[in-house]
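[1] Provide a 3D model corresponding to the input given below.
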Amino acid sequence: MSSLEHLRSWVTSANEHPDFPLQNLPFGVFSRPGLDKRGGVAVGDCIFDLQVAIEANLFDGTSRVAAEAASRGQLNDFFALGASPRQALRRELLKLLDENSPQRERLQALGETLLVPMRDCQMHLPAHVGDYTDFYVGIHHAMNVGKLFRPDNPLLPNYKYVPIAYHGRASTLCVSGTPVKRPNGQTLAPGADVPGFGPSKRLDYELEVGVWMGQGNEAGEPIGIADASEHIAGFCLLNDWSARDLQAWEYQPLGPFLSKSFATSISPWVVTAEALAPFRAAQPKRPSGDPQPLDYLFDEQDQKQGALDIELEVLLLTAQMKEQGIAPQRLALSNTLNMYWTVAQMVTHHSVNGCKLQAGDLFGTGTLSGPQAGQFGSLLEMTEGGKHAVELPSGETRKFLEAGDEVILKARCRREGQVAIGFGECRGVIVG
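    Purely as a prediction, here's the structure:
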């Protein structure tokens, strides 16, 4: 892709838009009254309706094939096409939406049938997720949580050798804005000999990035580290809601179960690998004394450009704050550079045993906390397991989430000489 920092759009709301300028063009699935679910592209405050664009013969060749796949009620078919058709469609969209587009008048004549106001639309899950895997690559989160339970040995011996992960529950993935019902389960109260049953009292969020798989692999055929980035279609925000009291009782010996499977929220827009290319970074060097990745997980190019520089933010808005007109309170500001493993390493390790990955599979990075206060991606870390309360501008305090609390995740990419792009929001309100 050529440099895009000087491009502007005839869609005026896209220019200086905090999330969706012309340089972003993320894909999603939306509906509006009278129209079924369909694929579209976010540009400014509007959604570019791909079905209307196809009917208007705005694409041909490879870009049309890609547009047809992306116009459906799920993006799986689009993801399965791989990088080349996706890039062809992006190039054509950039031409069509550029302020100097030769087709500007024709496109403007289509009005709101082509460019639908985002406020009039309902967003849906971008793809049908066959499998969802949650990793644990945020080393500072792993350290912070480990210290709560093993102060002298917070990281288990395998952490710096293996991209740790567990299989989550795809059926309870939900799009941003879906209410989250407080889960029930077994918990063991301090000092008790037998567990009780009831609603979780230690409900938490986790600040993560979601990774959408593009083309998969055949069973028994691992994806090599040098090729792994070609299998990644895009990224989103992900909140892996966690019932910490259920988790503490159930996680040994097999890990999370009911404490995680009740809900996972994701943002609706898929920010493509191409849009994020200007924000690639070198993978942070490992501390002295840490082992280097095993050969199958090491690629020099991946170490030079396999990381992403994405600013991540968590905000909290309580019911009382809403009533008082108080703005959401920032709880944390972190970054994807806090990942100990790259996304390519996650893909490679997941498939190295011959596991079949498929288009539309979703990975979570795990909680991406920073090393300092103000950078923690969960209340578990902020409150040191509930020992300290977080003070809010309404006068309220929180150790864990309460009914009516709304958690808001945001993400932004900034770099000198580049147009900033964002991910939109990932929201969820606690019910009960």
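[2] hey, let's count contacts and neighbours off CA atoms from now on
    OK.
[3] Any buried residues in the longest strand belonging to the chain, and which?
    Counting residues, the longest strand found in the chain (DSSP state E) is strand 421-431. For strand 421-431, burial by neighbour count (16 or more other C-alpha atoms under 10 Å) applies to 421, 422, 423, 424, 425, 426, 427, 428, 429, 430.
[4] The fifth one and residue 269: what is the separation?
    Okay, so that is residue 425. Going from residue 425 to residue 269 by C-alpha to C-alpha, to the nearest Å gives 9 Å.
[5] before we move on, what about the second one?
    Computed with C-alpha to C-alpha, the distance linking residue 422 and residue 269 is 10 Å.
[6] got it, and residue 253?
    Separation of residue 253 from residue 269 (C-alpha to C-alpha) stands at 36 Å.
[7] do the same with residue 398
    From residue 398 over to residue 269 the distance is 30 Å, taken as C-alpha to C-alpha.
[8] again with residue 221
    If you measure residue 221 against residue 269 using C-alpha to C-alpha, the figure is 30 Å.
[9] Of those two, give the one with the bigger neighbour count.
    A direct count of neighbours by other C-alpha atoms under 10 Å for residue 221 and residue 269 places residue 269 higher, at 30 against 13.
[10] Can you name the helix or strand that the residue nearest to the more buried one when sequence neighbours are not counted falls in?
    In this structure, residue 269 finds its nearest non-sequential neighbour in residue 28, 4.9 Å apart by C-alpha to C-alpha, 6 or more residues apart in numbering. Under the criterion of DSSP states H and E, residue 28 resides in strand 27-32.
[11] Let's see this one next, to set against the first:
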Amino acid sequence: MSWVEGAAGSPYGVHNLPYGVFVQADRAPRIGVRIGDLVLDLDGAEAAGLILAGDALRQPTLNAFLALGQPQWTTVRRRIVELLTAQEHRPAVAPLLIPLDRVDLVLPFEVADYVDFYSSEQHAGNVGKIFRPGAAPLLPNWRHLPVGYHGRAGTVVVSGTPIVRPQGQRSTPDGPVYGPSTRLDIEAEVGFVVGVPSALGQRVPVADFAAHVFGVVLVNDWSARDIQAWEYQPLGPFLGKSFATSVSPWVVPLEALAEAWVPAPTQEPAVLDYLRDVPHLGLDLRLTVDWNGERVSEPPFEGMYWTPAQQLAHLTVNGAALRTGDLYASGTVSGPRRDQVGSFLELTWGGAEAVKLSDGSTRTFLLDGDTVRIGATAPGPDGTTVGLGEVAGTIAPAGPA
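    Now for the predicted structure:
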């Protein structure tokens, strides 16, 4: 039990302790960990000798700490729990606790590379039906490997960053035209943050997932569906997705999700040996999607066909190196029901079925001024809940042509 006021019963108690980076007044960015509605200044804690991490917690991003590896992650986590639960540490630690409403949260790590997968059978099937009516919903390779694409690390932004409506080419009956996207969409996803790198030419087996991946963030992979539909054949996503990808400001350590692992869906046909993960486990994460403050969907992550460990193994099977700060995302999370889908493409069935919001307005895709918030929780120890925070963004008008 933590001595910190408000920590008991919070989804951000000592069973969670997500890491982030914050700024306050004119001070440089500092690493912190969330406890209740407070942030513990880990820069100050290491400077005071309360935590030993080789100055990795005194940096402006999490990257140096991420690179330390699992033994050090565990040691530091245990020390933070001790500082926040033992009364003897209260006099030294209490002055380092800052209310969240007095800080601004920034991108917690420097993103090295960004990869996005396509791992929900329900989402892939829905998209296939919408984009390729009359054809098989899933392409022949889909059940054999985790389909993905290499995204743009430089446009990964922290939650709350305005999303400027992208412009580009889109198809019309009279030929291609240029202008702002008219079918701007979301993709509710879960991202995995790599800490320990791997050498070029080295494959990372599924069993080594936890030795390389530090933790989890929420992701909104904003998508311009009209730009995407015109450009994606034959090489896949490009400008329809690379304009912005939002991530939540808190990185939840894998250690905080120990109680959230559940059996993943059975895979048929059997996967190739390098993708065989035993036990075959996914995460019981429960996502929420709010459109202008109204709950429109609750996607279940536990039904994802391809697991995070399989995604990492496939990402490196050709010898591609991992780097500290790599981010790979799950792909859109969708369940079997319409109120469980993770994109508005599916929610409105390609724009054919408008959604009516509580203020009486209707939507198919995003309008300027719309705000989308994606949240998630997971089961924790002894009936607790682990909060993953939220990733939010508001659509700003397109800039000059």
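[12] TM-score for these two?
    Here the TM-score for the pair of chains, by TM-score structural alignment, normalised by the length of structure 2, is 0.96; 396 aligned residues with a C-alpha RMSD of 1.2 Å.
[13] how about stretch 196-213 of structure 1, aligned to which bit of structure 2?
    Mapped onto structure 2 using TM-score structural alignment, stretch 196-213 of structure 1 covers residues 177-194.
[14] Show me how far that stretch is from its chain's centre.
    When C-alpha coordinates are averaged (C-alpha atoms, centre = their mean, to the nearest Å), stretch 177-194 of structure 2 and its chain have centres 13 Å apart.
[15] in it, what counts as buried?
    Those would be 180-194, for stretch 177-194 of structure 2 by 16+ other C-alpha under 10 Å.
[16] What's the end-to-end length of that stretch?
    Using C-alpha to C-alpha, the end-to-end distance of stretch 177-194 of structure 2 comes to 40 Å.
[17] Same check on stretch 338-349 of structure 2?
    Terminal-residue distance, stretch 338-349 of structure 2 (C-alpha to C-alpha): 9 Å.
[18] Where in structure 1 does that stretch fall?
    Under TM-score structural alignment, stretch 338-349 of structure 2 corresponds to residues 373-384 of structure 1.
[19] Would you mark the buried spots in that stretch?
    For stretch 373-384 of structure 1, the neighbour count (16+ other C-alpha under 10 Å) marks 375, 376, 377, 378, 379, 380, 381, 382, 383, 384 as buried.
[20] got the contact list for it?
    Contacts of stretch 373-384 of structure 1 from elsewhere in the structure, counted by C-alpha atoms under 8 Å, 6 or more residues apart in numbering, are 141, 144-145, 148, 204-207, 244, 314, 331-334, 367-370, 385-386, 388-390, 399-400.
[21] can you give me how far it is from the chain middle?
    19 Å.
[22] swap in stretch 252-266 of structure 1?
    Distance, stretch centre to chain centre, for stretch 252-266 of structure 1: 17 Å (C-alpha atoms, centre = their mean).
[23] Can you get me the start-to-end distance on that stretch?
    Counting by C-alpha to C-alpha, you get 27 Å between the two ends of stretch 252-266 of structure 1.
[24] Okay, strands next: where are they in the stretch 201-350 of structure 2?
    Applying DSSP state E, counting those that start in this stretch to the stretch 201-350 of structure 2 gives strands spanning 213-220, 223-224, 245-247, 252-253, 261-263, 281-283, 286-291, 294-297, 327-329.
[25] So which residues of the stretch 201-350 of structure 2 form helices?
    Along the stretch 201-350 of structure 2, counting by DSSP state H, counting those that start in this stretch, helices occupy 209-212, 225-231, 308-316, 344-347.
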